[in-house]
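# what's the 3D shape of this:
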Amino acid sequence: MVMPPAKEVAAARLPREVIFVIDTSGSMSGSSIAQARDALELAIARLAEQDSFNVIEFNSYAKALYPDARPASAANRDNAVRWVRRLQSQGGTEMALALNLALNGRENPGRVRQVIFLTDGAVGNEDGLFKLIQDKLGDSRLFTVGIGSAPNSHFMGKAAQTGRGTFTYIGKIEEVKEKMGQLFAKLESPVLKGIDIAWPGSGRSLAEARAGPVSGRADRRFRPAGQSRGRDPPLRPARRCAVAGNAALGLRAYWPRHGRAVGAREDPVPHRQPARRRQGGGRARRGRRGRPRPPPRQQVHQPRRGGQDAGAPEGG
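Sure, this is the predicted structure:
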């Protein structure tokens, strides 16, 4: 199992295409739009020169700063910051228009594509938006950032899960720098893309899944796609990794799951309660309805007078 590096290695970083989406609808008025602008300025300032980016705002309509993603040069970043500072909250919340602009549904070889969505999540057509994300995601990853005192955490959490990303909540303007810094420290160091695992031989399939997304410095989730051909996979369990989906209980294999290695076994034995025992030893006998039966009466064998057994016939 390939693990993230202990220290940042700038030369090993994959170039990124980062699409920032900011909600400028009327529900974002006041401190929410101020938090969103501050968070977006911080994000743009942290882009590397090898990255490319674009910024999309949406309310009753959706508008992109550039027709396509531009290189993250100093001039392009400065222009984007000036554009962000002029954004004001107004109008409705047409999130589908913004998602259509941000998610191109294509594969992006050689580049990690990340969509960072800043919003309060005040939408009504949640199921339709989840389907839109699933249909147009491609190999992008969607990261949602909740802004304001009461964002729609249910929608934003599930949207991030559907988009193979994470959800970050910012409740106060004082938290913008800290929480956005934590998020971007994770997103800035992708080290693997298009993870696919296979084993030789023939046998039972381990997972039915597409190639895994990016694994970076964070505790990323990815699905291994491969087969075990009747033998243990030649992998050691990892300590810091999370695998989406259920453990493969039909195989004798060790899988990392939620921060610890989990061993799977064939034909798992159900848990059985120990048998109840009487005070004098031995198992308690049970009747048809599961009630303990009383112990059998003990027959005392006593000889009759004259030395004859009680059961012996009397002689004449």
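# only C-alpha atoms from now on, for both contacts and neighbour counts.
Fine.
# show me where the stretch 101-250 of the chain has helices.
For the stretch 101-250 of the chain, helices defined by DSSP state H, counting those that start in this stretch occupy the ranges 126-136, 153-162, 176-187.
# okay, those helices in JSON lines with distance to D23 and mean neighbour count next?
As requested, those are exported to JSON lines (distance: least, CA to CA, whole Å; neighbours: other CA atoms under 10 Å):
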{"stretch": "helix 126-136", "distance to D23": "15", "mean neighbour count": "15"}
{"stretch": "helix 153-162", "distance to D23": "13", "mean neighbour count": "20"}
{"stretch": "helix 176-187", "distance to D23": "16", "mean neighbour count": "16"}
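# and this one, so I can compare the two:
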Amino acid sequence: MKPRKIAFTILMLVFGLLAARPVLAQPEKGADKTLSPYFFVKSDNPETDRMPLKSTSAKVNVSGVIADVVITQVYKNEGKKPIEAIYVFPASTRAAVYGMKMTIGERIITAKIRDRQRARREYQQAKQEGKSASLLEQQRPNVFQMNVANILPEDVIKVELKYTELLVPTDAVYEFVYPTVVGPRYVGQSSEQTGAAEKWTSNPYLHKGESAPYSFDMKMELAAGLPIQDISCATHNVNIRYNGSNFASIQLNPSETRGGNRDFILKYRLSGGKIETGLLLSRGEKENFFLLMLQPPKRIKEFQIPPRDYMFIVDVSGSMNGFPLNISKKLLKDLIGHLRPSDRFNVLLFAGGSTVMAEQSLPATRQNITHAINVIERQRGGGGTRLLPALKKALSMQGTEGYSRNLVIITDGYVSVEKEAFDLIRNNLGRANMFTFGIGSSVNRHLIEGMARVGMGEPLIVTRPEEAQTKAAKFRKLIESPVLTGIKVDFDKFNAYDIEPLSIPDVMAQRPVLLFGKWRGEPQGNIVVRGIAGDCSYRKKINVVKIKPSKTNTALRYLWARHRIAILSDYNRLSPDGERTKEVTSLGLTYNLLTQYTSFVAIDTQVRVIDGQAQTVKQPLPLPQGVSDYAV
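Prediction:
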């Protein structure tokens, strides 16, 4: 080969290697800046404290099926200049955030609920006037942003927020999930294209393996209402103390001080596999609320199961590189390896683009199963996460006639197209059941759970490799057949209204039938639930007269409103409507709840910064445990 041709070949190889290297996104300059996460760059300049969040902790009180949570965030400015701290953090997808307060020294300022634009205006004005202030906004139903303005050097400011949520058991197992860190979100568009709503995604991250720069703590008091059989926490090392048969105290072990890089997940069971069921009533000054939790019947027999057609949609993008993709491979081996001979299946892999294993579903023969597993094993993870085109491709492919079609999505959810994904799935309801597997230690639960909810399916979260086999078995058990279908509810002389949900979807697992609502007058009459379990009729009657309203059920007002807001928001994503927006805003203001359109703002009365403006600092976040630098 001639020297010139050799030099040209080497040059092309170098360019190819450079193009193949992962791009570690840094904040870009200029008007066309692309919104993306970036790596935190440490500075030796002592003037500005770039890690102002010093600790975050949670105190959880569980009474029966309702959890009440108090989160405390402590900010301290160890620099020499006033700062504004911005901290993006996750919360449960079911959280009803109903209160916030800010403490500066001896002064306690209770936050007020405002419509979003007014809250931000009041915050910005206070910031410009030199007053300390805090602003809590919802960026997603499970992603919040805290702004704390004018933190003086050596200042310690505590911000406390409160939320409540309902704990719904599956297969008699209760699960409390406390998300700790927001994983990096891929947008791939400029701020001019997306507007202000997506700017939170441009956030600094530490490198893989670097500990959270703030401490983490968790304390939990559990009053189960019935004897507790066992308690477990596989994500963190905890100390458990039983206080009688129905009560327990759970505290994070001191060794877990830097454990804020993965979701805290605690599970417990009641003795004999029982679950808390029945009717809860709450009487208020203006409105009364109820919650019905009813245990479904046992599953139908295996011979009644129809043949299945599966499409496995697998995320092989950069954020799945390493630990998450290894879990996915183990999970898929189990799922595909246990298909029945009567089943059919296909595999669609996606990252920046997508590829499908076959143009149509294949029989679940040993040869086809082996081929599919080999295809999956060859994946290494790289590129962006283009979920929408993959979903569109999967939905456009024809299923097998006479088969029950099921789409199984396996991803960490590190994208910011939740609304578009929900719309696409809702617009295709009836074409397939939707099941989602969230893979990783801190997945985007809003996307994972939301896709399953709008698709009338079920979400499953796999946080560790050893869970893959158990979750795969749970999926198989789940999909065998709906536990209860054709559910109807009648109110006999019980004056109920504003009921959620308006229609109850098929129950796909051993979990209670849930019904929220309001009631007028006196608690009387009956609630009758009917349905079909396999080839048998199901009927359950609840005598309301026997149930007494309790002051301990005041959280029902928040839970009802939160559920109503979630339903309205889902519809608004499908078809934006000004009236629905007004209704969500009104619900937030009336029930003192954080929503997409309402925010909490707390403003100090004292002017504390006289000269100049505080420097804005975005709190860097640790990468979720097991997520590589390829995600950024």
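# could I get the TM-score for this pair?
With the length set by TM-score structural alignment, normalised by the length of structure 1, the two chains reach a TM-score of 0.63; 237 aligned residues with a CA RMSD of 3.9 Å.
# for I499 of structure 2, what are its contacts?
L515, F516, G517, K518 (CA atoms under 8 Å, 6 or more residues apart in numbering).
# returning to what we had before: okay, the helices of the stretch 101-250 of structure 1 in JSON lines with distance to R82 of structure 1 next?
Formatted as JSON lines, those follow (distance: least, CA to CA, whole Å):
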{"stretch": "helix 126-136", "distance to R82 of structure 1": "29"}
{"stretch": "helix 153-162", "distance to R82 of structure 1": "28"}
{"stretch": "helix 176-187", "distance to R82 of structure 1": "19"}
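# S89 of structure 1 is nearest to which of the ones you listed?
With CA to CA as the measure, helix 176-187 is the member of the helices of the stretch 101-250 of structure 1 nearest S89 of structure 1 (18.5 Å).
# would you mind pulling the contact partners of that closest one?
Q35, D38, A39, L42, A43, R46, T168, I170, G216, R217, A218.
# residue boundaries of the strands in the stretch 101-250 of structure 1?
112-119, 141-147, 167-170, 221-222, 242-243 (DSSP state E, counting those that start in this stretch).
# for these, give me TSV that also has mean neighbour count.
Putting the strands of the stretch 101-250 of structure 1 into TSV (neighbours: other CA atoms under 10 Å) gives the following:
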stretch	mean neighbour count
strand 112-119	25
strand 141-147	26
strand 167-170	22
strand 221-222	22
strand 242-243	18
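# how about CSV for those, with distance to S29 of structure 1 added?
Below are the strands of the stretch 101-250 of structure 1 laid out as CSV (distance: least, CA to CA, whole Å):
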stretch, distance to S29 of structure 1
strand 112-119, 11
strand 141-147, 11
strand 167-170, 15
strand 221-222, 34
strand 242-243, 38
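# of the ones you listed, which approaches N104 of structure 1 most closely?
Between these, strand 112-119 lies closest to N104 of structure 1; by CA to CA that is 10.1 Å.
# residue range in structure 2 corresponding to the closest one, please.
Residues 404-411 of structure 2 are the counterpart of strand 112-119 of structure 1, counting by TM-score structural alignment.
# what does that stretch contact?
By CA under 8 Å, 6+ apart, stretch 404-411 of structure 2 touches 306-315, 320, 328, 399, 431-439.
# center of structure 1, which residue is that?
Centroid-nearest residue in structure 1: R221, 5.4 Å away (criterion: CA atoms, centre = their mean).
# for that one, what are its contacts?
Contacts of R221 of structure 1 (CA under 8 Å, 6+ apart): R164, P213, S215, C241, A242, V243, A244.
# distance of the third one from P151 of structure 1?
So that's S215 of structure 1. 28 Å (CA to CA, to the nearest Å).
# do the same with I56 of structure 1
From I56 of structure 1 to P151 of structure 1 the distance is 20 Å (CA to CA).
# ok, I22 of structure 1 next?
Counting by CA to CA, the gap from I22 of structure 1 to P151 of structure 1 is 14 Å.
# got it, and R106 of structure 1?
For R106 of structure 1, the distance to P151 of structure 1 - CA to CA - is 30 Å.
# kindly report the same for R260 of structure 1.
Taken as CA to CA, the span from R260 of structure 1 to P151 of structure 1 is 32 Å.
# looking at the two, which one has more neighbours?
Taking other CA atoms under 10 Å, R260 of structure 1 and P151 do not tie; P151 has more neighbours (19 against 14).
# which ones are touching that one?
Contacts of P151 of structure 1 (CA under 8 Å, 6+ apart): T119, D120, G121, A122.
# and with 6 Å instead?
P151 of structure 1 is in contact with D120, G121, counting by CA atoms under 6 Å, 6 or more residues apart in numbering.
# which position in structure 2 pairs with it?
Under TM-score structural alignment, P151 of structure 1 pairs with V443 in structure 2.
# tally of neighbours for the counterpart of D51 of structure 1 in structure 2?
Alignment note (TM-score structural alignment): D51 of structure 1 maps to D343 of structure 2. D343 of structure 2: 18 surrounding residues under other CA under 10 Å.
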